[in-house]
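A.B. asks: fold the following.
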Amino acid sequence: MRQQSATCPNCGQSLFNGEDVHIHHKTPRSQGGTNHSSNLVAVHLVCHSQLHR
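C.D. replies: Have a look, this model is predicted:
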C-alpha cells in the first residue's frame, strides 16, 4: 500500500475510503505469477471484481 501511495490503481481513489481492500495478483498464480510483492497490488473489493471480469 505504501508503494501505491495508498491509492487504488484501478479507480485512482484512496484505499482508505471505507471500502474493503483486497490483494490482486497482477499475473495470476495459475499463469505462473507469484505471491512476491512485485506481483501484488491492493485494490478495492469492487475494483477487484471488475479486474476479474
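A.B. asks: use CA for all of it now, contacts and neighbours both
C.D. replies: Noted.
A.B. asks: which residues in the chain form strands?
C.D. replies: Using DSSP state E, the strands of the chain run over 21-25, 40-44.
A.B. asks: show residues contacting the last one.
C.D. replies: Okay, so that is strand 40-44. With CA atoms under 8 Å, 6 or more residues apart in numbering as the test, strand 40-44 has contacts from 1, 4, 8-10, 15, 19-26.
A.B. asks: one more sequence to fold, the one below, so I can look at both together:
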Amino acid sequence: HDKPQPSGCLLESQGSLCPICRQRITHETGWNVHHKVKKVMGGGEELSNLVLLHPNCHRQLHSCEAGSLKKGL
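C.D. replies: Presented below is the predicted three-dimensional model:
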C-alpha cells in the first residue's frame, strides 16, 4: 500500500530534514509523526506540536538510551 506524502507544511518547516539525524526525509526513508507534547499529556494535533522523524530515529527517541536526544522534541 502507498504511504501518503508527509505533510508539506511540516516537512518544509523542517527543511525536509529529520531533526534527530539531520538527514533528508523522503518517501524511501519513510517517516513517523512525533508529538512533542504527548497526546495523553494534553498535546494536540496542531503543527506546532508535531515533528516528522525517520522511523528508526523515532524509536530511538522513545527508548531509554536516547533520553539526551529528546531535548526540544
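A.B. asks: which of the contacts of strand 40-44 of structure 1 are buried?
C.D. replies: The neighbour count (16 or more other CA atoms under 10 Å) marks 8-9, 15, 21-22, 24-25 as buried among the contacts of strand 40-44 of structure 1.
A.B. asks: and the strands of structure 1: which comes nearest G32 of structure 1?
C.D. replies: strand 21-25 (10.5 Å; CA to CA).
A.B. asks: output the contacting helices and strands for the closest one.
C.D. replies: Using 3 or more CA pairs under 8 Å, 6 or more residues apart in numbering; DSSP states H and E, the elements in contact with strand 21-25 of structure 1 are strand 40-44, helix 45-51.
A.B. asks: what does stretch 30-38 of structure 2 correspond to over in structure 1?
C.D. replies: Stretch 30-38 of structure 2 falls opposite residues 20-28 of structure 1 when the two are matched by TM-score structural alignment.
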